[in-house]
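K.L.:
I'd like to go over a predicted model; first the sequence, then the structure.
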Amino acid sequence: MVLKHLCSVGQDLSYHLAELRGMACFLDRYQVLGLKEETVEAALSAAGAFLVKATEVQQVIDSSMKNYKAFFRWLYVAIIRLTDERGPSSELSKVTQQEVAYVAEFLYSFDTVMLKDARSPLGVYKPRFNLERLGQYLEDEDLTMPPSTENNMWAKFLSENPRLAEHPTIINHYKNMSLVQQHKHLKTAIKLVFSQPEHWMEGLFSVACMVMFPSVYSGGPMVSHPTHLNVSKENKLMLTFLETSPPSRGLYLIEIPIDEITNVNILVKCVYLYFMPSGEGTVGKNDEVSAGTVLKVRDVAFYQPDMLSVLLEQSPENRSATFLQFPTIAAKNIFRSSRVDVMEMFPLKEAPQVEGGSLLETGAMRTIDNMMAVRLAVSGTRKVAVVLAESRRKVRLFEMEAEEEEEEEEGMDTTVSSLEGNKTGDINEDE
């Protein structure tokens, strides 16, 4: 499954880099941006090499599975015979010459690798069984047992035609690189593509003004998980970030008018929001509340210009998360407005502290059962939300506003199955 996703990503990167290479050929349009065809070609070649390495890993896995199955089949038959138990069926005990070769290859890899013992202060090299040569691809170092290319007709053809092998359209095969090293090589090549445009374009822009936000706790970063949205229709910039690194007690929601960015001082609106579990009552502005009763904020993102998506963490014993949509218009009457001079620190601690749940309708909080979610990504255009589990190995995709669309479809088509009408809730979940 991992390699399947790696191949998909590598193919998508190759597609976009190919599009970028086409843009780089139009010198009259894109040369002014510093886009160079040579660097794009190098990145495209690196993407191809990454796909080749991913395919190589898949071949190693397939070969390992064959050797592994053949070895344990042979081992099972040998144990049965040595213990004088009832012999296996003739079909099971029958071993082909190809299976013998698989078993021999499996046994050959037992003590062929000498790896440094990290626990030894003298750095003694001890033999260690390398399980089917797969782990070496997941290390940030050269392969200890690179695959043999003796029977590879394409490799032989390139070795016999070195001029052809040097052609830019031929994808290089970095035989001794691991998959991790190949990934780093690809990242470096892509960064080089955009480094020159970044250098060329940075002189075209200048900072008109700067609003500074101080650290709200000792020793921490300036802000955590910042996200912003430019609302051009209302000439304002919406900004939100967490109070501390997640899990955080709350978040700041800030509104900055864009049409005042050239003024000496700027009118900035700010409010501090925290959230409590449903059913525990509401807490008014600046009321004191126990830290243990507050839901921790894990992540925040703008779903739409007028909607803020918040991912909350319930108690550690519950091991569940809470997702809510907070309308920014609900904070209109609780913002605290302050005028700050350019390059002056904005007084975050003076922002009113409000329990956000008191501004929402009943049932606005949705529980994500059996999942401790830590990250959030939303798209109001696509009407979807994605949450990432704490293990970083599990995601859940939520289809937003699905019920409203289903009701409209039922009104237009009376033949819709009654099962579709049984769906309730604003979110449909797919794992």
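P.N.:
Here it is on my side, so go on. Numbering: from 1, shown residues only.
K.L.:
C-alpha only now, for contacts and for neighbours.
P.N.:
Fine.
K.L.:
tell me what the lengthiest helix in the chain is packed against?
P.N.:
Assignment by DSSP state H gives helix 37-82 as the longest helix of the chain. The contact analysis (3 or more Cα pairs under 8 Å, 6 or more residues apart in numbering; DSSP states H and E) places helix 37-82 against helix 2-25, helix 90-93, helix 97-108, helix 179-201.
K.L.:
closest to residue 258 out of these?
P.N.:
Residue 258 sits nearest to helix 179-201 of all these, at 22.3 Å, using Cα to Cα.
K.L.:
let's bring in a second one:
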Amino acid sequence: MKENVALKVASIFTTPRTRLQGYFRMMERETLDIYQCDPTVTLRVTSVNASGDEVIFAFADQSPHEESCVLLVQFGRCTDGVSGVRVNFSPRRVIDLQFYSSAILSVLLEDVSSSTALLLQMTVATCGLKNLKGVGPLTVSAPSANQDDVPVAKDIKMPAAALGVSGSRRVGAILADNRRKVKLFEMEADEEDDEDVSGVLMTDTSLPKDVDMPKETTSAD
């Protein structure tokens, strides 16, 4: 009887494996300085992508100026390897971002001059993270909303506050800045183009063709 009580009491203080991650935290700001971040910027983990033997943390700099950026940091699960890349979208400001899938990142941008939003779908390979051997900055130009030859950008035509996407359900949702309107999107993929773009690095407004294109289907007030 006493042994059973002792075991039950001991089990109360046993930390479940599922809670272990709560005792760890991301790198300190001083460590992130190797990615040449603005020391006045407060970064927060916006989205986490875990697949295979790697984990990617996406940090969003949501400063109220047009120099905001996205910082992707990749860790190997079984190695000590770490790489990172800073992606600038100037003159647009980063509102929110999420991983649409293990290979695709959805970024919600704000046009500072008009306060309207732009939804951008881009592959992790496009950011240059897969090809990066060390650490350092990488500037990526965001496409203009009026470019018909860029099939991965969608002009939202309203001020936006937050983004939600699901690759498994192939849907996306954008919350308006006034918190009273939601735009829903059906994310359609081009099944005819299965080209491997893992080695493509975007340095201008041209983007890979295998990224899902958002198509607006419903608007709710």
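P.N.:
Nice, thanks for sending it over. For clarity, every value in this text was computed on a predicted model and none was experimentally measured.
K.L.:
TM-score, when you put one on top of the other?
P.N.:
Overall, the chain-to-chain superposition scores 0.66 on the TM-score scale (TM-score structural alignment, normalised by the length of structure 2); 178 aligned residues with a Cα RMSD of 3.6 Å.
K.L.:
Tabulate the helices and strands packed on helix 37-82 of structure 1 in TSV, adding columns for distance to residue 276 of structure 1.
P.N.:
Converted to TSV, these look like this (distance: least, Cα to Cα, whole Å):
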stretch	distance to residue 276 of structure 1
helix 2-25	38
helix 90-93	63
helix 97-108	58
helix 179-201	42
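K.L.:
Compare those and give me the one nearest residue 303 of structure 1.
P.N.:
That would be helix 2-25 among those, by Cα to Cα, at 25.1 Å.
K.L.:
Report the inter-axis angle for that closest one versus helix 37-82.
P.N.:
Computed by axes from the mean of the first three to the mean of the last three Cα atoms, to 10 degrees, the angle separating helix 2-25 of structure 1 from helix 37-82 equals 170 degrees.
K.L.:
Residues touching helix 2-25 of structure 1, excluding its own?
P.N.:
Contacts of helix 2-25 of structure 1 with the rest of the structure, by Cα atoms under 8 Å, 6 or more residues apart in numbering, involve 30-31, 35-37, 40-41, 43-44, 47-48, 50-51, 54, 58.
K.L.:
just how off-centre is that helix within its chain?
P.N.:
17 Å (Cα atoms, centre = their mean, to the nearest Å).
K.L.:
tell me what the next helix-or-strand element following that helix is packed against?
P.N.:
Per DSSP states H and E, helix 2-25 of structure 1 leads on to helix 27-30 as the next helix or strand towards the C-terminus. Contacts defined by 3+ Cα pairs under 8 Å, 6+ apart place helix 27-30 of structure 1 against no helix or strand at all.
K.L.:
What are the buried residues along helix 27-30 of structure 1?
P.N.:
For helix 27-30 of structure 1, a neighbour-count test (16 or more other Cα atoms under 10 Å) marks nothing as buried.
K.L.:
Looking at structure 2, name the residue matched to residue 189 of structure 1.
P.N.:
Counting by TM-score structural alignment, residue 189 of structure 1 lines up with no residue in structure 2.
K.L.:
Near residue 61 of structure 1, how many other residues are there?
P.N.:
Neighbour count of residue 61 of structure 1, defined by other Cα atoms under 10 Å: 15.
K.L.:
Please apply the same query to residue 69 of structure 1.
P.N.:
Counted with other Cα under 10 Å, residue 69 of structure 1 comes out at 15.
K.L.:
which residues of the stretch 101-250 of structure 1 fall in helices?
P.N.:
Using DSSP state H, counting those that start in this stretch, the helices of the stretch 101-250 of structure 1 run over 153-160, 162-165, 179-201.
K.L.:
ok, back up a step: using TSV, lay out the helices and strands packed on helix 37-82 of structure 1 together with distance to residue 338 of structure 1 and mean neighbour count.
P.N.:
Formatted as TSV, the helices and strands packed on helix 37-82 of structure 1 follow (distance: least, Cα to Cα, whole Å; neighbours: other Cα atoms under 10 Å):
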stretch	distance to residue 338 of structure 1	mean neighbour count
helix 2-25	45	15
helix 90-93	81	10
helix 97-108	72	15
helix 179-201	34	17
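K.L.:
so which of those helices comes closest to residue 394 of structure 1?
P.N.:
helix 2-25 (12.3 Å).
K.L.:
tell me the angle of that closest one relative to helix 179-201?
P.N.:
Counting by the same axes, to 10 degrees, helix 2-25 of structure 1 lies at 30 degrees to helix 179-201.
K.L.:
Which part of structure 2 matches stretch 390-397 of structure 1?
P.N.:
Going by TM-score structural alignment: stretch 390-397 of structure 1 matches residues 177-184.
K.L.:
Name the residues of that stretch that are buried.
P.N.:
Per 16+ other Cα under 10 Å, stretch 177-184 of structure 2 contains these buried residues: 177, 182, 183, 184.
K.L.:
try stretch 102-109 of structure 2
P.N.:
102, 104, 105, 106, 107, 108, 109.
K.L.:
Those in strands, which ones?
P.N.:
Per DSSP state E, strands hold the following members of the buried residues of stretch 102-109 of structure 2: 104, 105, 106, 107, 108, 109.
K.L.:
Throw together a PyMOL command that grabs the buried residues out of the contacts of helix 2-25 of structure 1.
P.N.:
The PyMOL selection below is limited to those of the contacts of helix 2-25 of structure 1 classed as buried (16+ other Cα under 10 Å):
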select buried, resi 35+36+37+40+41+43+44+47+48+50+51+54
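K.L.:
hang on, the earlier thing: export the buried residues of stretch 102-109 of structure 2 to TSV and tack on distance to residue 125 of structure 2?
P.N.:
Listed next are the buried residues of stretch 102-109 of structure 2 as TSV, based on distance: Cα to Cα, whole Å:
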residue	distance to residue 125 of structure 2
102	11
104	9
105	10
106	13
107	15
108	18
109	19
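K.L.:
any idea how far whichever residue in structure 2 pairs up with residue 298 of structure 1 is from residue 159 of structure 2?
P.N.:
Under the alignment (TM-score structural alignment), residue 298 of structure 1 pairs with residue 95 of structure 2. According to Cα to Cα, to the nearest Å, residue 95 of structure 2 stands 10 Å off from residue 159 of structure 2.
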